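1. After the sequence you'll find the predicted model.
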Amino acid sequence: MFVRAYLRASTAEQDASRARNALQQFAADHGKAIAAQYIENASGARADRPELLR
């Protein structure tokens, strides 16, 4: 089964892609494969997050 991963960091000092390896390992541990990754640095308080809306 394929899943999609959404990675977000809320400030410029944070890096949303840091969690990528942990998410890939989590998916593999549960018999899943990540088919697509959506990564952005945007505040969670904002609704206009393009990657979230994909």
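-> Alright, I've got the coordinates.

2. C-alpha only now, for contacts and for neighbours.
-> OK.

3. So which bits of the longest helix seen in the chain are buried?
-> Ranked by number of residues, the top helix in the chain under DSSP state H is helix 20-29. Judged by neighbour count (16 or more other CA atoms under 10 Å), helix 20-29 contains these buried residues: 23, 27.

4. Show me the contact partners of that helix.
-> The contact list for helix 20-29 (CA atoms under 8 Å, 6 or more residues apart in numbering) reads 5, 7, 33-34.

5. and after that helix, which helix or strand comes next?
-> Counting by DSSP states H and E, the next helix or strand C-terminal to helix 20-29 is strand 33-41.

6. what about versus this one:
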Amino acid sequence: MKNKPYLITVLLAFIIITEALYIAYLQYQIWQFQKLQQNDFQIPKMENTVSQI
């Protein structure tokens, strides 16, 4: 019975760590998506300059 509180704290710590990693991963994906969107906005500008030439 003495080990049970220890197991509960370990489980809680594990859940908190996994949640933090998951949130960080989601934020990284959003950042990558925003970078891709910026690149997509830059590509039409390049096409316009090529067509003008």
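-> Good, I have the coordinates. Source: prediction; values computed, not measured.

7. So after superposing, what's the score?
-> Remark: TM-score between the superposed chains equals 0.29 [TM-score structural alignment, normalised by the length of structure 2]; 22 aligned residues with a CA RMSD of 2.4 Å.

8. what's the angle between the longest helix of structure 1 and strand 33-41?
-> Per axes from the mean of the first three to the mean of the last three CA atoms, to 10 degrees, the angle that helix 20-29 of structure 1 makes with strand 33-41 is 160 degrees.

9. burial count for Phe33 of structure 2?
-> When neighbours are defined as other CA atoms under 10 Å, Phe33 of structure 2 has 12 of them.

10. For Ile15 of structure 2, see how far away it is.
-> Distance check for Phe33 of structure 2 against Ile15 of structure 2: by CA to CA, to the nearest Å, it reads 27 Å.

11. Just to check, Asn41 of structure 1 is in contact with Tyr6?
-> No. Counting by CA atoms under 8 Å, Asn41 of structure 1 stays clear of Tyr6, with 11.0 Å between them.

12. could you say which helix or strand contains Ile8 of structure 2?
-> In this structure, Ile8 of structure 2 sits in helix 4-52 according to DSSP H and E.

13. Actually, Ala5 of structure 1.
-> Here Ala5 of structure 1, judged by DSSP H and E, is contained in strand 2-9.

14. Buried residues of that strand, list them for me.
-> 5-9.

15. Export those residues to TSV and append columns for distance to Asp29 of structure 1.
-> Shown next, in TSV, are the buried residues of strand 2-9 of structure 1 (distance: CA to CA, whole Å):
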residue	distance to Asp29 of structure 1
Ala5	15
Tyr6	18
Leu7	19
Arg8	22
Ala9	24
